[in-house]
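Enquirer: give me a 3D structure for the following:
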Amino acid sequence: MSTWQEFAEEAPEMAAQVRARLEASQHHVLATLRRDGSPRVSGTEVAWRGPDLVLGSMPQSRKAVDLQRDARFALHANPGAPEDMMGGVDVKLAGRAEEVTDDEQRAWVDEVKPPSTESHLFRLDITEATTTGVSEDQTHLVITTWTPGGGTRTFKRA
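Expert: From the prediction side, this is the model:
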């Protein structure tokens, strides 16, 4: 697993694309695992805090409880309207969410002022990043993946 900063240092061009897509929209889709192992999708917002990509959550929300029980997540960046995707990439991240507590959580609450001082803060450790776009000549998909220590790999698919 890697922090956002480690991802950005290992794959700066890809990390810049991913960050641009995440910053282009406020709302994204987070997948977590329910108690029975089935998937749950929730809307979420993400932000950067120091070297980390983080997300907040209302106290005891289903996604927070899911992440406390099983830290695995997948995040799909909002691609925006179809016309906004022209020349852009679709972005997905996977990894593990680590809940931030104590002084660091309180500092975040003081800074961000979420609706409740009991709101959850999770640091997202990344195990995989994927971008998917269309080639310039519009003839195939271009899929780039990154994993910690594995670097980036690009595939083309018709």
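Enquirer: alpha carbons only for contacts and neighbour counts from here, please
Expert: Fine.
Enquirer: scan this protein for its longest helix.
Expert: helix 12-24 (DSSP state H).
Enquirer: the helix or strand just after it - contacts with which helices or strands?
Expert: Next along the chain after helix 12-24, taking DSSP states H and E as the criterion, comes strand 28-33. Packing contacts for strand 28-33, counted by 3 or more Cα pairs under 8 Å, 6 or more residues apart in numbering; DSSP states H and E, involve strand 39-44, helix 62-69, strand 72-76.
Enquirer: and this one, so I can compare the two:
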Amino acid sequence: MHTNWAAFTAAEPELARTVEQRFAAYTHHVLATLRRDGSPRTTGLEVRFSDGELWLGMMPDSLKALDLRRDPRFALQANPGEDTGMGGGDVRIGGRAVEIAAGDAETRARYAEEAEPPEQFHLFRTELTEVVRTSVEDEKYLVVQVWKPGEPVRTLRRT
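Expert: Predicted coordinates for the structure are as follows:
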């Protein structure tokens, strides 16, 4: 089961706000895709949250775009930053990327207004399968929050 960013935000507004803040803290993040042989590929990426969607924009014919065209599954991790404090925690999103066709000029133009991509670009909207936040609480507990579509957030605490 999967859903878009708007549905996640409606279901879990506090966690969604925290996730967006973590992504907003830095420009570049890490995207994992699957190569043709099934092995993982990690690359840098900028993301956008707008119109109730999480968007992934890419250079023309980039390997990550070609990976997603072949197998839409991805994992996206927010840049943890330069310090070890991990303010806001470590945030990861898993899901499927759905390419917006070049013929969908309206959607691509709305994205381009905010993101200023190159003249030619790949654009994917995301369908979420999982959102995970890992943080430290009271300097002694590792707290893992896991959300999946159709389920409430599950919180695990470890010492």
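Enquirer: TM-score for the pair, please.
Expert: Once superposed, the chains reach a TM-score of 0.92 (TM-score structural alignment, normalised by the length of the first structure), with 155 aligned residues with a Cα RMSD of 1.4 Å.
Enquirer: buried sites along the longest helix of the first structure?
Expert: 14-15, 17-19, 21-22 (16 or more other Cα atoms under 10 Å).
Enquirer: circling back to that earlier point, mean neighbour count and distance to Asp102 of the first structure added to the helices and strands packed on strand 28-33 of the first structure, as TSV?
Expert: Below are these laid out as TSV (neighbours: other Cα atoms under 10 Å; distance: least, Cα to Cα, whole Å):
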stretch	mean neighbour count	distance to Asp102 of the first structure
strand 39-44	15	22
helix 62-69	19	15
strand 72-76	22	22
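Enquirer: got TSV for those, with distance to Pro51 of the first structure too?
Expert: Rendered in TSV, the data for these read as follows (distance: least, Cα to Cα, whole Å):
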stretch	distance to Pro51 of the first structure
strand 39-44	20
helix 62-69	21
strand 72-76	18
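Enquirer: of those, which is nearest Gly151 of the first structure?
Expert: Closest of these to Gly151 of the first structure is strand 72-76, at 19.3 Å (criterion: Cα to Cα).
Enquirer: just give me the longest strand of the first structure.
Expert: strand 120-134 (DSSP state E).
Enquirer: mind checking what helix or strand follows it in sequence?
Expert: Assignment by DSSP H and E places the next element after strand 120-134 of the first structure at strand 141-147.
Enquirer: which bit of the second structure covers that next one?
Expert: Per the alignment by TM-score structural alignment, strand 141-147 of the first structure matches residues 142-148 in the second structure.
Enquirer: pull out the buried positions in that stretch.
Expert: Result for stretch 142-148 of the second structure [16+ other Cα under 10 Å]: buried residues 143-148.
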